[in-house]
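> Pasted the sequence and its predicted model underneath.
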Amino acid sequence: MTRRSDGTAGTPATVALTRAGIRFTAHPYEHDPRAAAYGLEAAQKLGIEPERVFKTLLANVDGALAVGIVPVSDQLDLKALATALGGKRAEMADPSLAERKTGYVVGGISPIGQKVALPTVLDESAILFETILVSGGRRGLDLELAPDDLLAATSGRYAPIARTR
């Protein structure tokens, strides 16, 4: 694992962004293993509004894995994700499968630098912000970058895939 000048250990996500020449800011924080909601914990510990902190969720869309990225304050609308990818039906992926396919642990799954490139959809609300935060590839590390840069790094697209809780 590489060490960055900010003292954080490099992850596949930070390595991929650096290799692609995409600007980002690493935001490490002290993760509490008792935290019930990893994304909301990140927003609170970093002092950032939850609408700007996005969680990475894996779903099975018509038999194929896909990534949905939505604000931590919202839920993933599975039907909307399926529609965005030209599918009919979606269901949440089994957490152990998500970990195997991405190379990350649940609560630290980054949309960037996954072991297998998966179709990726970012909720369109991200365009309201100059920068958003996503998991950096481990619990206790978020990465801040421009939404368009996130899509460039993941070959993703925007779509309305979030549903208010």
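Done, it's in.

> Only C-alpha atoms from now on, for both contacts and neighbour counts.
OK.

> Share the number of residues neighbouring residue 15, please.
By other C-alpha atoms under 10 Å, 15 other residues sit near residue 15.

> Strands of the chain, start to end?
Using DSSP state E, the strands of the chain run over 25-28, 54-61, 64-71, 74-76, 90-92, 120-123, 132-138, 141-145, 157-159, 162-164.

> To residue 45, which of those lies closest?
Closest to residue 45 of the strands of the chain, according to C-alpha to C-alpha: strand 25-28, at 9.6 Å.

> For the closest one, list every residue counted as buried.
Within strand 25-28, the residues that qualify as buried are 26, 27, 28, counting by 16 or more other C-alpha atoms under 10 Å.

> related to what we said a few turns ago, make TSV from the strands of the chain and add distance to residue 38 to it.
What follows is the strands of the chain, written out as TSV (distance: least, C-alpha to C-alpha, whole Å):
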stretch	distance to residue 38
strand 25-28	13
strand 54-61	9
strand 64-71	12
strand 74-76	13
strand 90-92	17
strand 120-123	18
strand 132-138	9
strand 141-145	11
strand 157-159	23
strand 162-164	17
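
> A further structure is provided below for comparison with the first:
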Amino acid sequence: MVSGTLSVDALLDKMAGETRALITQRNLKDPLMIGIRTGGVWLAERLHRQLELTSPLGVLDISFYRDDFTQVGMNPKVQPTQLPCATEGRDILLVDDVIMSGRTIRAALNELFDYGRPASVNLITLLDLQRRELPIQADVIGGTLALGPDQLVKLNGPDPLTLTIRQRD
């Protein structure tokens, strides 16, 4: 893969269509969409508008739930989680920018369950980098990307949303 910048608009349109289908197929009533800070929130904001969901958008900051928290130290950008309503018994649409090892999603699930037991959690992600360490799969994926061991992908935003692929320093 060559370094460069990609637009995410087409991927978001695909994700919105697949998420509509998921809501219908699973008969999700008034799902609560929650974005994982930061890139997942930017995507969730766009998807929330496209899907015209009635529940307010939630924001999850998983910094304190990461299993590498003690290794990386305190993140100076830690912000509070903002859930607009109870998660107990709710169908959740959890949005993140990239799924790679599955560890971010594990941390998000741990935090979500601290707020209550949802009826279901459906994972939506822009990119799947297919390097799992944990058995976690997304329900809706914008696309897959095979990166070399010396490459990184980053979602830039919030407006416009672009993906940057570059060589690791």
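Nice, thanks for sending it over. None of the values given here were measured: they were computed from a predicted structure.

> Could I get the TM-score for this pair?
Overlay of the two chains. TM-score (TM-score structural alignment, normalised by the length of structure 1): 0.29; 76 aligned residues with a C-alpha RMSD of 4.5 Å.

> circling back to that earlier point, among the strands of structure 1, which comes closest to residue 46 of structure 1?
Judged by C-alpha to C-alpha, the one of the strands of structure 1 that comes nearest to residue 46 of structure 1 is strand 25-28, at 7.6 Å.

> about what we covered before: export the buried residues of strand 25-28 of structure 1 to CSV and append columns for distance to residue 12 of structure 1.
Formatted as CSV, the buried residues of strand 25-28 of structure 1 follow (distance: C-alpha to C-alpha, whole Å):
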residue, distance to residue 12 of structure 1
26, 13
27, 16
28, 15
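
> for these, which one is nearest residue 163 of structure 1?
Comparing the buried residues of strand 25-28 of structure 1 against residue 163 of structure 1 with C-alpha to C-alpha places residue 27 closest, at 26.3 Å.

> I'd say residue 121 of structure 1 and residue 152 touch.
No: with contact defined as C-alpha atoms under 8 Å, residue 121 of structure 1 does not count as touching residue 152 (11.6 Å).

> If we go by neighbour counts, what in the one helix or strand residue 10 of structure 2 maps to is buried?
If you go by DSSP states H and E, residue 10 of structure 2 is part of helix 9-25. For helix 9-25 of structure 2, the neighbour count (16+ other C-alpha under 10 Å) marks 12, 15, 16, 18, 19, 23 as buried.

> In terms of distance to residue 163 of structure 2, which of those residues ranks first?
Distance to residue 163 of structure 2 across the buried residues of helix 9-25 of structure 2 (C-alpha to C-alpha) is lowest for residue 12, with 12.2 Å.

> residues touching the closest one, list them.
Shown in contact with residue 12 of structure 2 (C-alpha atoms under 8 Å, 6 or more residues apart in numbering): 43, 46, 47, 126, 142.

> Many thanks, I have nothing further to ask.
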